[in-house]
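1. everything below, folded, please.
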Amino acid sequence: MKKYTIGEIAKKYDVSTDTLRYYDKEGLLPFVKKDKANRRYFLESDFQYLDTILCLKRAGVEVKQIALFISLCLQGDCTLESRYDFIKQQEKELEAKIARLSESLDYLRWKKWYYAEANKAKTEEIFFEDGTTQVDSKFYEEYLKNK
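-> Below is the predicted model:
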């Protein structure tokens, strides 16, 4: 069975070796073995755990929670329900985060349109309610219709 060095894994997963060492120190990599020279090595069977760890990290899950989840995985079938509940909760939290990010992206797109139009007119006063610096809501409604 092929052994992969920490450098090979770092390259494969586009993370730094320092990140992998940190994950090991924090208990995320209890499956990692060490050779006689005390160098970490990984096996192909470790890839499923690495995929999971990096997915959870990208999703914003805290390192301590990921370590707990990996610990549950290594305990076998007796933790299947706990692992399911954990993943279900992470899915719910990520969906909420995506919804918030989507709202932010929509707002940024509105502002991009707003500034593009203001640049064409050489002023943003075209959007203001008469005598104010308040943007007239009809422009946002117009933007929504045309997006």
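
2. going by C-alpha atoms from here, please, whenever you check contacts or count neighbours.
-> Noted.

3. now do the residue nearest the centre of the chain against Leu108, distance only.
-> Closest residue to the average C-alpha location of the chain: Arg58 at 2.9 Å, with CA atoms, centre = their mean. Going from Arg58 to Leu108 by CA to CA, to the nearest Å gives 22 Å.

4. quick one more, to check against the first:
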Amino acid sequence: MYTIQEVSQKVHVSTYSIRYYDDHGLLPTVKRDENNSRVFDDVDIEWVEIVTCLRATGMPLAKIKHYIELCLEGDQTVPERYRIMVEQQRETMAQAEKIQAHLRLINKKVDHYANVLINNKPDTLMPNKHLEKIYTQDY
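-> I've put the predicted structure just below:
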């Protein structure tokens, strides 16, 4: 059994978030000890991990709760759970593609600035370089 602090360290989620998830019925198997403190087992940690994953990929709490309720209902809900996960997979892949596009642009800028620094050259790719000419022109 684990304390909330141990779970927090193990899964890199704040104790506040874990308490919030538990208070909102997103951790259905968490137990309490004689002092009414939450105690977690390995199954509870798996619930924390899936809830954290789904939140991090943008799933609303209400939809996570629905997913958990389906899990608790049993095997007859597997088709709906599968649809939920496929939808989340698609959304997460789209997010990842956007992040990859951003990373490509950042990598391009890093390479450019490294080249400017290594070769001691002026920055010729500044996006607003044309504004310098406008501001420095005599009128």
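
5. rewinding a little: quick one: map the residue nearest to the centre of structure 1 onto structure 2.
-> Matched to structure 2 by TM-score structural alignment, Arg58 of structure 1 sits across from Ala56.

6. now Gln75 of structure 1
-> By TM-score structural alignment, Gln75 of structure 1 lines up with Glu73.

7. quick one: its match from Asn115 of structure 2, how far?
-> For Glu73 of structure 2 relative to Asn115 of structure 2 (CA to CA), the value is 59 Å.

8. tell me the strands in structure 1, going along the chain?
-> With strands called from DSSP state E, structure 1 shows them at 3-5, 33-34, 40-43.

9. tell me the most buried of the ones you listed?
-> strand 40-43 (a mean of 18; mean count of other CA atoms under 10 Å).

10. what range does that strand cover in structure 2?
-> On the basis of TM-score structural alignment, strand 40-43 of structure 1 is assigned to residues 38-41 in structure 2.

11. just to revisit the earlier point, of Glu73 and Asn115 of structure 2, which one has the most company?
-> It is Asn115, of Glu73 of structure 2 and Asn115, that has more neighbours when counted by other CA atoms under 10 Å, with 14 against 11.

12. if I look at Arg83 of structure 1, how far off is Phe31 of structure 1?
-> Distance from Arg83 of structure 1 to Phe31 of structure 1, counting by CA to CA: 17 Å.

13. also Trp113 of structure 1?
-> 51 Å.

14. cool, and Lys88 of structure 1?
-> Using CA to CA, Lys88 of structure 1 is found at 24 Å from Phe31 of structure 1.

15. neighbour count for these two, which is higher?
-> Using other CA under 10 Å, the more surrounded residue of Lys88 of structure 1 and Phe31 is Phe31, with 17 against 12.

16. and the helices in structure 1, which stretches?
-> Remark: helices assigned in structure 1 by DSSP state H are 6-13, 17-25, 47-58, 63-74, 80-121, 137-146.
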